[in-house]
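Asks: sequence unavailable; structure follows:
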């Protein structure tokens, strides 16, 4: 399997003033193209640092993708770094200058003299045209190691990757890939359940990544071998058996999308009644295209008054048990079901923090209820670690209980 490195250039990435979304996006794209990520690093605006990093990356990688440092100002050092690394001088390209000039003319803007520096690339390199900005990309090789340099602006970078790089490297890695999506288990629990299947050097190889509480297991095997294909299929089936209901999909889709698909396939509808999640469950479900076929209506009843007036929660229930209780979320779900006439309802109430917790109900305490006409399932959960994380985990868990218990 071929290996890829990602290098992001910019002082703003080092000091934390700008989030490096490019690396995350590129990582997912490269994995989809069956590349193994060998390293990912962030570098300051220093040409020597990038030149040394390329030396290092070339020892472990087949390709490297650089983002950033291709602008027209003095802190844009990628061109100089590529020149230093390869020992090739920068040369002026009339065709690149014309392309940059055309970009300004089409937008009826005056081209600054400083932009002419972007028409310089290392001798023997290949320009990658940018139709959405002024910074051309650069492809340059040293032996079998290929380097692709792209602008740091995410929209420009993504378009150029899809136009220039993906078609070129597609199929180079010679591997088959399957995925399993897992929710409700930690990474260590998954590793424990799968045991020696996750050993380094196992065939197929299993890579585990975690993002927003969802685990993606990537199963990778060499293509062109019937034996390897059989091993891949057997490995995926074994993992599904070991992980059981925690596996929500055997393709690269989100948990809400998996739930929406099941609702649509079953011809069923859902409604939501939310407190601490503030409508997040409804948002996650309706982010999925086609969800209008299964999502009816959602309530955000943040105050006790709203819970009583809009959802019919008994004031005595709130007084005796509190808003964060099994009794309250049960009434929220059951009443939302009656009002909407949906097939299922999902309700949630909790203490997301940072304040509001008590000894009996500390910050992170969440109650979730999923109901149908036939049954009602309540879960008491504890999600400490911050307001944002608590809300997201609660919302995803509500959707997951719906998937597991009712669909």
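Replies: Now that the structure is in, tell me what you want to look at. Bear in mind that the values here come from a model prediction, so they are computed numbers and not experimental data.

Asks: CA only for contacts and neighbour counts going forward, please
Replies: Noted.

Asks: all strands of the stretch 201-350 of the chain, in order?
Replies: 205-211, 214-222, 247-249, 270-274, 295-300, 344-350 (DSSP state E, counting those that start in this stretch).

Asks: just name the most buried of those.
Replies: Most buried of the strands of the stretch 201-350 of the chain by mean neighbour count (mean count of other C-alpha atoms under 10 Å) is strand 344-350; its value is a mean of 31.

Asks: okay, pairing it with this:
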């Protein structure tokens, strides 16, 4: 749930409307860190990017965040990650990890996803892990003085955007120059630098330092997602709003085989799908490539901690298909997605909580990967010529 910030009430203080957007839980309450935030970029990823260049990129990120919100204790470094670094376990030391996934279990168009763990009772962010798709997209560190389209997506550019998500910012399509604008392209460097609206969003969350109590700030507005474009159109998709791919095989493989991750390259939070154009949204690549697409209603959902990987929560959704829009939808009656709530612990993939019972959803299957997203607006057609949705 990533609504646009309209009237914002924090401890009964009314603030004016802003263009920036903030993340909320499924109840509409802001989610924030209440302790120092520190990220570890996997040293295997740094080695693939160039160790010195990667450290410089991380140093640049830290300086940018600290300059924007001096009251937020923030740090990031390159370092070794232990087995099971992705996910969250209460009572144990957890790491905010930035990692690469070579055997990508999400939709191929996704550049990266973010896994966020919350305390659902207090709305505190407890842990965030950023994962990059390095099987389908080239990630590198570009020279800061020029643009190199043939060297793919800039790591620092992407990481700054994703850390914005990890700190509680949502997508903002008010201006394509913003760090939190929901689109990128190969060679882009502008997202390395926070713009005033990005800074205003962070200042709203942390301008007075770390919040000590739950603000329970309700936010009204609309959803959003982030996208990536190539020279001939969109080539990399953010895990679109609500996308929670079925990755029980791929991600568990990552967690159980950390030593093999040295052959991978990078990872970093939910970003890059859609278009850089504000006027019109092109056909979504995940719909174009899908084997099956259906509109459905959630009849039931059951969440649990994964038995062999206790740091991860998954949810089984029981669905009733109302309309099969593409391919064969017979196998979409029951799907498993990452995320959900067990006790007070809630995990969210791509900044969108698992759909509630009764929710109308769009189900997309591409090979063995299934994603579940909020259904398009009733006055839009998700499948017309090139498959499209009408909402960001």
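Replies: Structure received. Keep in mind that this is a model prediction, so the values were computed, not measured.

Asks: need the TM-score from the superposition.
Replies: The TM-score (TM-score structural alignment, normalised by the length of the second structure) is 0.23; 155 aligned residues with a C-alpha RMSD of 6.9 Å.

Asks: need the strands of the stretch 201-350 of the first structure in CSV (columns: distance to residue 237 of the first structure).
Replies: Compiled in CSV, the strands of the stretch 201-350 of the first structure are given as follows (distance: least, C-alpha to C-alpha, whole Å):
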stretch, distance to residue 237 of the first structure
strand 205-211, 13
strand 214-222, 11
strand 247-249, 11
strand 270-274, 31
strand 295-300, 32
strand 344-350, 31
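
Asks: quick check: which of those strands is nearest to residue 150 of the first structure?
Replies: Nearest to residue 150 of the first structure among the strands of the stretch 201-350 of the first structure is strand 205-211 (25.0 Å), distances taken as C-alpha to C-alpha.

Asks: now for that closest one, which elements pack on it?
Replies: Here strand 205-211 of the first structure touches strand 214-222, going by 3 or more C-alpha pairs under 8 Å, 6 or more residues apart in numbering; DSSP states H and E.

Asks: which strands or helices does the strand it packs on pack on?
Replies: Using 3+ C-alpha pairs under 8 Å, 6+ apart, the elements in contact with strand 214-222 of the first structure are strand 175-183, strand 205-211, helix 226-243.

Asks: 10 Å instead, please
Replies: helix 21-32, strand 175-183, helix 187-194, strand 205-211, helix 226-243, strand 247-249 (3 or more C-alpha pairs under 10 Å, 6 or more residues apart in numbering; DSSP states H and E).

Asks: now those as JSON lines including distance to residue 146 of the first structure?
Replies: Output for those, formatted as JSON lines (distance: least, C-alpha to C-alpha, whole Å):
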{"stretch": "helix 21-32", "distance to residue 146 of the first structure": "14"}
{"stretch": "strand 175-183", "distance to residue 146 of the first structure": "19"}
{"stretch": "helix 187-194", "distance to residue 146 of the first structure": "33"}
{"stretch": "strand 205-211", "distance to residue 146 of the first structure": "24"}
{"stretch": "helix 226-243", "distance to residue 146 of the first structure": "28"}
{"stretch": "strand 247-249", "distance to residue 146 of the first structure": "35"}
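
Asks: nearest to residue 66 of the first structure, of these?
Replies: Of all these, helix 21-32 sits nearest to residue 66 of the first structure, with 9.4 Å by C-alpha to C-alpha.

Asks: summarise which helices and strands the closest one is packed against.
Replies: Packing partners of helix 21-32 of the first structure (3+ C-alpha pairs under 10 Å, 6+ apart): strand 3-9, strand 36-43, strand 63-67, helix 154-160, helix 166-169, strand 175-183, strand 214-222.

Asks: can you redo these as a markdown table with distance to residue 147 of the first structure?
Replies: Listed next are those as a markdown table, based on distance: least, C-alpha to C-alpha, whole Å:
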| stretch | distance to residue 147 of the first structure |
| --- | --- |
| strand 3-9 | 9 |
| strand 36-43 | 14 |
| strand 63-67 | 5 |
| helix 154-160 | 14 |
| helix 166-169 | 12 |
| strand 175-183 | 21 |
| strand 214-222 | 24 |
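
Asks: can you classify residue 304 of the second structure by secondary structure?
Replies: At residue 304 of the second structure the chain is in strand, as set by DSSP: H, G, I helix; E, B strand; the rest coil.

Asks: what's the burial count for it?
Replies: Neighbours of residue 304 of the second structure under the rule other C-alpha atoms under 10 Å: 17.

Asks: name the element residue 253 of the second structure belongs to?
Replies: In the assignment (DSSP states H and E), residue 253 of the second structure maps to helix 250-256.
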